[in-house]
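**Student:** The sequence isn't on hand, but the structure is:
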């Protein structure tokens, strides 16, 4: 079996985990836009791909996979997920499996407002979320929302473009400067992460939950596993209602009212398997 990590980055530890369970004849191929990506060191074969945004990206990856008889492609970088999800069928026609969820799932995951809509439509608790300062002010006047609030980029990642606001002037300023802004209540509680896995027909395979202890650049650096039945049931509900194929990293807060869904990343999490 030949496996390709299409943007290996610094995920050398993930390559090593795969090496431990693969057979001696199985090969791991690693690619990245940078020849200095540390994860490449742990791969049996290495190559450099163009940037995901380059028009030739898909063609280069597909040609490489065909030439080197790649069986499975595992994407790890957010920008490549949307691109590869859209062309997964082209790889499948060549007998190459891309471990990625369907385009609709990827779209739900990469738009935090759509993530909230998904939760609301499926009875999965999410933070109160609005798309304008006026709507936030109206809800505050109705006592259904309270300060502080947080302004986020709907399509942001790595904890970028996030501003906490204690009053209307701060909210207005943050909203004006944030790309693709949305406004959410600030959740009070402990943050947890899930490693969810779905099968070929999106059937649930496993739910692993961990309490986040230390964060680094928006990724989990240290965590403690938990078998809290409330959290496990919440993770199962997400997995059953979202078409997930392969790994999916999910962030939630455990509040006094129970778990609330925060973010979905349809790939191996940055801290996997911390």
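**Tutor:** Good, I have the coordinates. As the structure is a computational prediction, the values presented were derived from the model and not from experiment.
**Student:** alpha carbons only for contacts and neighbour counts from here, please
**Tutor:** Noted.
**Student:** Which parts of stretch 209-228 count as buried, going by neighbours?
**Tutor:** Using 16 or more other Cα atoms under 10 Å as the test for burial, stretch 209-228 gives 209, 210, 211, 212, 219, 220, 221, 222, 223.
**Student:** Pretty sure residue 223 is one of the things the first one touches, is it not?
**Tutor:** No: taking Cα atoms under 8 Å as the contact criterion, residue 209 and residue 223 are not neighbours in contact, 9.6 Å apart.
**Student:** what about the strands in the stretch 1-150 of the chain?
**Tutor:** Per DSSP state E, counting those that start in this stretch, the stretch 1-150 of the chain carries strands over the ranges 2-5, 27-32, 45-48, 72-74, 97-98, 129-130, 149-153.
**Student:** Mind listing what's buried along the third one?
**Tutor:** Same thing as strand 45-48. Buried residues in strand 45-48, counted by 16+ other Cα under 10 Å: 46, 48.
**Student:** got a list of what the closest residue to residue 39 other than its chain neighbours touches?
**Tutor:** In space, and not counting its chain neighbours, residue 39 is closest to residue 12: 3.9 Å by Cα to Cα, 6 or more residues apart in numbering. Applying Cα atoms under 8 Å, 6 or more residues apart in numbering to residue 12 gives the contacts 38, 39, 40, 41, 42.
**Student:** structure B:
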């Protein structure tokens, strides 16, 4: 069986994890709109694609799947996930296993405000969240929301527009900058939003950041969860992290699994607030936190390959040892670039 990783980008480590999971009985096809990406160099077969919002993107991927006999597809970027989630019947028709969210969850997870409201409805704690600058300023005057406040793009990715504000002047400047960044990113082409509601404002939570990876099988049934504490970030992703005990997060992980019925692994980011973990982001894909779960003993690529092959995943795939610290290393390599 061959595996297709779309929008593979810099995730060369995931390519390697899937290669190890396949044990020489299949190849990893890396797809990306840019050939000079680490994941493309690591892939057995690199394929340069049109942008995810190109009208021929889906038909292009369908041809790639047919040509390389793909049995499993995983998307690794928010906008790519969204586009594929809205157009996935062709995967079912071709009997290709995948880890895409439903069309509804693809939209909800990209819209951080709607996602926050849905989590709150299901009694999953979240920070107080607003989108209207006028409403935020009124709430500040009324004492309903207090500084410090966090600002970020409502439909962003990679910490787009993220800023911490201590007063109204900083808030207004950050809000305007985040709106400009959101427009420049093109995310508004995927989910059109009113110009006065493109930015998210949340009460800042000062506690530690915990990332929980929640794993369902390809039937949407809960199988495991993992947790790590993020120590430092770089370029919008976890850079240093340490695995932590899973038991404190079991109830919320199972609640989330039941709520979404998702396929594969999703990453949910939490901030600790005096013992309460408040969800700040939902990512319906492998996230930049996954390698820290892998270093601690998990092996979700192997589980996915097993499930897509019609087999049960080994219990060892769900292992996790607390206290395993890890970091993402930078190792320069000389390579031959992919050609268009």
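**Tutor:** Happy to help now that I have it. Values in this document were obtained by computation on a predicted structure and should not be read as measured data.
**Student:** ok, the residue nearest to residue 39 of the first structure to residue 194 of the first structure distance?
**Tutor:** Separation of residue 12 of the first structure from residue 194 of the first structure (Cα to Cα, to the nearest Å) stands at 21 Å.
**Student:** same deal with residue 217 of the first structure?
**Tutor:** Counting by Cα to Cα - residue 217 of the first structure and residue 194 of the first structure are separated by 18 Å.
**Student:** With residue 202 of the first structure instead?
**Tutor:** For residue 202 of the first structure, the distance to residue 194 of the first structure (Cα to Cα) stands at 17 Å.
**Student:** So which of those two has more stuff around it?
**Tutor:** Comparing residue 202 of the first structure with residue 194 by other Cα atoms under 10 Å, the one with more neighbours is residue 194, at 26 against 18.
**Student:** contacting residues around the aligned residue in the second structure for the more buried one?
**Tutor:** In the second structure, the residue matched to residue 194 of the first structure (TM-score structural alignment) is residue 212. Residue 212 of the second structure makes contacts with 225, 226, 227, 228, 249, 253, 267, 268, 269, 270, as judged by Cα under 8 Å, 6+ apart.
**Student:** how does it look with 6 Å?
**Tutor:** 226, 227, 267, 268 (Cα atoms under 6 Å, 6 or more residues apart in numbering).
**Student:** now those residues: which count as buried?
**Tutor:** The buried subset of the contacts of residue 212 of the second structure - by 16+ other Cα under 10 Å - is 226, 227, 267, 268.
**Student:** helix or strand for the third one, which one?
**Tutor:** Element membership of residue 267 of the second structure, judged by DSSP states H and E, is strand 264-273.
**Student:** That strand against the first structure, how far on average?
**Tutor:** Superposed on the first structure, strand 264-273 of the second structure shows a mean distance to its aligned partners of 1.0 Å (mean Cα distance after the TM-score superposition for the first structure).
**Student:** Please identify the buried residues of that strand?
**Tutor:** In strand 264-273 of the second structure, counting by 16+ other Cα under 10 Å, buried: 264, 265, 266, 267, 268, 269, 270, 271, 273.
**Student:** In the first structure, what range does it match?
**Tutor:** Aligned by TM-score structural alignment, strand 264-273 of the second structure falls on residues 246-255 of the first structure.
**Student:** Can you give the contact residues for the matching stretch?
**Tutor:** Defining contact as Cα under 6 Å, 6+ apart, one finds that stretch 246-255 of the first structure is touched by 99, 188-198, 259-269.
**Student:** Please narrow those to those residing in strands.
**Tutor:** Members of the contacts of stretch 246-255 of the first structure lying in strands (criterion: DSSP state E): 190-198, 259-265.
**Student:** Most widely separated two among these?
**Tutor:** The distance between the two most remote of these (Cα to Cα) is 25.6 Å, for 190 and 198.
**Student:** tell me which strands and helices the helix or strand that contains residue 163 of the first structure is in contact with?
**Tutor:** Element membership for residue 163 of the first structure, per DSSP H and E: strand 162-165. Using 3 or more Cα pairs under 6 Å, 6 or more residues apart in numbering; DSSP states H and E, the elements in contact with strand 162-165 of the first structure are strand 149-153.
**Student:** Identify the residue spatially nearest to residue 32 of the second structure, adjacent ones excluded.
**Tutor:** residue 7 (4.6 Å).
**Student:** how near is the closest residue to residue 18 of the second structure other than its chain neighbours to residue 290 of the second structure?
**Tutor:** Distances taken as Cα to Cα, 6+ apart put residue 301 closest to residue 18 of the second structure, at 5.4 Å, once the chain neighbours are dropped. Distance of residue 301 of the second structure to residue 290 of the second structure, given as Cα to Cα: 10 Å.
**Student:** returning to that earlier point: I'd say the residue nearest to residue 32 of the second structure and residue 34 touch.
**Tutor:** No: judged on Cα atoms under 6 Å, residue 7 of the second structure makes no contact with residue 34 at a distance of 9.0 Å.
**Student:** ok, those two, which is more surrounded?
**Tutor:** residue 7 (27 against 19).
**Student:** how about the counterpart of that one in the first structure, what does it touch?
**Tutor:** Taking TM-score structural alignment, the alignment pairs residue 7 of the second structure with residue 7 from the first structure. Residues near residue 7 of the first structure by Cα under 6 Å, 6+ apart: 31, 32, 76.
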